[in-house]
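# curious how this folds, go ahead:
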Amino acid sequence: MSIHEPASISADDPTSTEKATVTSVYRRVAAEYDERIPGDGPSDELFTEAERDFLLGKIAPGERVLDMGCGTGRFTVPMAERGALLSGLDISRAMLDVAERKLAERGLSADLREGDMASIPFPDDSFDTVTTMLALMHVPIAERPRVFAEVRRVLRPGGRMLLGVKNSVFERMFTGDRFAAVDVTDVPNKQLLFTNTRSGDDYTAPWYSFSPQELTTLFATVGMTVTQMRGNSPIAAWLADEVLADKAIAGLVTRLERVLGDMPPFSHLGYHLLVEAIKPMY
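From the prediction side, this is the model:
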């Protein structure tokens, strides 16, 4: 197998190189992406259920939502099914094409646009909520402040951002990828590895995790306030799938994580972080 990287990008512009890499990789895997995410096994099921409950439980009918890094519509579609007024943004046209087909098949619609999180193609005060699950990890570190400033700009006063990212504090304790089968995080090299693709090739894309402090600082810098920080899988991440296959144990873990996930220090020790932050009314 070979590792593919985009060609003819100037090494003098690392930010553009990283974005080109992400675009190139997702163009190649778009048609198979939904087969790859999520992974298989009880631990993945608990993780995905917690992720969905956090996001979808906060979305109301009629709410104007921008799903950033929406990809193939993993969350865009269910939010639209709940009656939210959806817009989507993604750097990959190929991923958006899949999302558009899925929406059409369900008789749903959304304003899906190809574009960059660092320059969101919507006016000021356009949305009640901005969501982004996992996609922020592809943002070059140098552009993080600009992305968060753009989020604040497009949110209405009192609007909020809901996000999910991998937790770099957890990675200090365990560098392996606990919930992955084919798309694996390479923590030391700050990459996401796409293995066992239909083409037979492997691909890599830049992938940067966040610490709770980094997220709090990024929001504070743009004048937003973190109102909830939940640790996803602070217990399940340490248990083998053979243990979690026992439904009684899995149920107990789920109940415990619903409580501990919002309680420091467990909220800062989850495998991933689920965060809500609010833009002030003024």
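# could you use CA atoms for every contact and neighbour count after this?
OK.
# longest strand in the protein, please.
For the chain, the strand that runs over the most residues, judged by DSSP state E, is strand 155-166.
# and the helix or strand just after that one, which residues are buried?
Next helix or strand after strand 155-166 toward the C-terminus (DSSP states H and E): helix 168-173. Going by neighbour count (16 or more other C-alpha atoms under 10 Å), the buried part of helix 168-173 is 168-171.
# surely Thr132 touches Met68?
Yes - using C-alpha atoms under 8 Å, Thr132 is in contact with Met68, at 5.0 Å.
# neighbour count winner among the two?
Neighbours per residue, other C-alpha atoms under 10 Å: of Thr132 and Met68, the larger number sits with Met68, 27 against 21.
# residues contacting the more buried one?
88-90, 117, 130-132, 135 (C-alpha atoms under 8 Å, 6 or more residues apart in numbering).
# what about Ala60, which SS state?
With DSSP: H, G, I helix; E, B strand; the rest coil as the basis, Ala60 sits in coil.
# wait, Ser119 touches Phe148, no?
No - in this structure, Ser119 is not within contact of Phe148 by C-alpha under 8 Å, at 10.5 Å.
# in terms of neighbours, single out the busier of the two.
Counted by other C-alpha under 10 Å, Ser119 and Phe148 do not tie: Phe148 has more neighbours, with 21 against 12.
# next one: the residue nearest in space to the middle of the chain from Leu273, what distance?
In the chain, the C-alpha nearest the mean C-alpha coordinate belongs to Leu134, at 1.7 Å (C-alpha atoms, centre = their mean). Using C-alpha to C-alpha, to the nearest Å, Leu134 is found at 10 Å from Leu273.
# same thing with Lys166?
Per C-alpha to C-alpha, Lys166 is found 6 Å from Leu273.
# which of the two has more residues huddled nearby?
Leu273 (29 against 24).
# tell me which helix or strand the more buried one sits in.
Applying DSSP H and E as the criterion places Leu273 in strand 272-278.
# and for comparison, fold this next one:
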Amino acid sequence: MSSTTSAYFDRAYRRPLTLWGDIRIPPEIAALVRRGAPNGVLDLGCGVGRFSRYVAQQGLRVTGVDFSPVAIAKARARVAADEVRPDFLVGDVTKLDALTGPFDLSFDVGCFHCLDATQQGLYVSEISRLLAPGGTHLIWALDAAPAGIPLDAAAVETTFAPRFELRDAKASRRRLLRSHWYWLVRSAE
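Presented below is the predicted three-dimensional model:
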């Protein structure tokens, strides 16, 4: 799908505004961060880093990853004057060799639903490798994914099993689109 390439997103991030630009911190992310994370937080598909910045401002170590170099450059510029800054990395969420875990928490707001089935499997493998057993991974995904794969609780549960347990799924109208938040907990091995 051409709309899931880094070049496509680079072009979008060069614009002053994107369709997916978030101004508010979702309450689901705020609640996740309140749990604390001594080993850090991973923000997948971080875009211009607004959520990563929020996490860092809450006193947690956070690493934001996005495959758009333009987005990561904007994220770094956004936090340049901050006393506490996230780490930002240009990277593919299906191949995060530059990172080592464990992280206590991870989240993804709008990345997973852009992946095809093969990429989703690789994504799950990487999150499983990086997230500590018992760690939580939070996803926000459109019900009608741009990748054309149906996403509902059963599909997410199947894709993440047996490495993760789906603990909760909550319908959302985020950005006025039908979507869900999914809370997954990393299984002990």
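# quick one: TM-score?
Put the two chains on top of each other and the TM-score (TM-score structural alignment, normalised by the length of structure 2) is 0.85; 186 aligned residues with a C-alpha RMSD of 2.7 Å.
# between Leu134 and Leu273 of structure 1, which contacts overlap?
The overlap between the contact sets of Leu134 of structure 1 and Leu273 (C-alpha under 8 Å, 6+ apart) consists of 164-166.
# turn the residues you listed into TSV, including distance to Leu252 of structure 1.
Shown next, in TSV, are those (distance: C-alpha to C-alpha, whole Å):
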residue	distance to Leu252 of structure 1
Gly164	23
Val165	25
Lys166	24
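# what's the closest of the residues you listed to Lys102 of structure 1?
Gly164 (22.6 Å; C-alpha to C-alpha).
# ok, that closest one to Phe122 of structure 1 distance?
Distance from Gly164 of structure 1 to Phe122 of structure 1, counting by C-alpha to C-alpha: 22 Å.
# quick one: classify the corresponding residue of structure 1 for His113 of structure 2 as helix, strand or coil.
Applying TM-score structural alignment, one finds that His113 of structure 2 aligns to Met137 in structure 1. Following three-state DSSP, Met137 of structure 1 is assigned to helix.
# how about Ser68 of structure 2, nearest residue that isn't a chain neighbour?
Nearest residue to Ser68 of structure 2, sequence neighbours excluded (C-alpha to C-alpha, 6 or more residues apart in numbering): Ser6, at 5.0 Å.
# what strand or helix carries the counterpart of that neighbour in structure 1?
Using TM-score structural alignment as the criterion, Ser6 of structure 2 maps onto Thr23 of structure 1. Taking DSSP H and E as the definition, Thr23 of structure 1 sits inside helix 14-29.
# buried ones in that helix?
For helix 14-29 of structure 1, the neighbour count (16+ other C-alpha under 10 Å) marks 15, 17-29 as buried.
# one more: stretch 70-89 of structure 1?
Neighbour counts over stretch 70-89 of structure 1 (16+ other C-alpha under 10 Å) mark 70-81, 84-89 as buried.
# tell me the spacing between the closest residue to Arg93 of structure 1 other than its chain neighbours and Val275 of structure 1.
Among residues not flanking Arg93 of structure 1 along the chain, Glu114 sits closest, at 5.8 Å (C-alpha to C-alpha, 6+ apart). With distances taken as C-alpha to C-alpha, Glu114 of structure 1 is found 25 Å from Val275 of structure 1.
# quick one: which of these two has more around it?
Of the pair Glu114 of structure 1 and Val275, Val275 is the one with more neighbours under other C-alpha under 10 Å, namely 22 against 17.
# what residue in structure 2 is paired with the more buried one?
By TM-score structural alignment, Val275 of structure 1 lines up with Tyr182 in structure 2.
# does the residue nearest to its match when sequence neighbours are not counted count as helix, strand or coil?
Spatial nearest neighbour of Tyr182 of structure 2, chain neighbours left out: Ala169 (4.5 Å); criterion: C-alpha to C-alpha, 6+ apart. Secondary structure state of Ala169 of structure 2, per three-state DSSP, is strand.
# how about the contacts made by Ala169 of structure 2?
153, 180-183.
# now do the strands in the stretch 1-150 of structure 1.
3-4, 64-68, 85-90, 111-114, 127-133 (DSSP state E, counting those that start in this stretch).
# where does the first one end up in structure 2?
So the one you mean is strand 3-4 of structure 1. Aligned by TM-score structural alignment, strand 3-4 of structure 1 falls on no residue of structure 2.
# counting contacts, what elements does that strand pack onto?
Here strand 3-4 of structure 1 touches strand 202-206, going by 3 or more C-alpha pairs under 8 Å, 6 or more residues apart in numbering; DSSP states H and E.
# what's the answer for the fourth one, then?
Under the contact definition 3+ C-alpha pairs under 8 Å, 6+ apart, strand 111-114 of structure 1 sits against strand 85-90, helix 93-105.
# one step back: surely the residue nearest to the centre of structure 1 meets Lys166?
Yes - taking contacts as C-alpha under 8 Å, Leu134 of structure 1 lies within contact range of Lys166: 7.2 Å.
# Val98 of structure 1: neighbour count?
18.
# could you find the closest non-adjacent residue to the counterpart of it in structure 2?
When structure 2 is aligned by TM-score structural alignment, Val98 of structure 1 is paired with Lys74. What sits nearest to Lys74 of structure 2 in space, not counting adjacent residues and going by C-alpha to C-alpha, 6+ apart, is Val48, at 5.5 Å.
# unless I'm mixing things up, the one you found is touching Pro69, no?
No - between Val48 of structure 2 and Pro69 there is no contact under C-alpha under 8 Å: 10.0 Å.
# quick check: the closest residue to Thr48 of structure 1 other than its chain neighbours vs Arg106 of structure 1, distance?
Spatial nearest neighbour of Thr48 of structure 1, chain neighbours left out: Pro38 (7.3 Å); criterion: C-alpha to C-alpha, 6+ apart. Distance of Pro38 of structure 1 to Arg106 of structure 1, computed by C-alpha to C-alpha: 21 Å.
# list the ones among the contacts of Met68 of structure 1 that structure 2 also has?
Using both residues aligned by TM-score structural alignment, their matches' C-alpha atoms under 8 Å, structure 2 keeps these contacts from the contacts of Met68 of structure 1: 88-90, 117, 130-132, 135.
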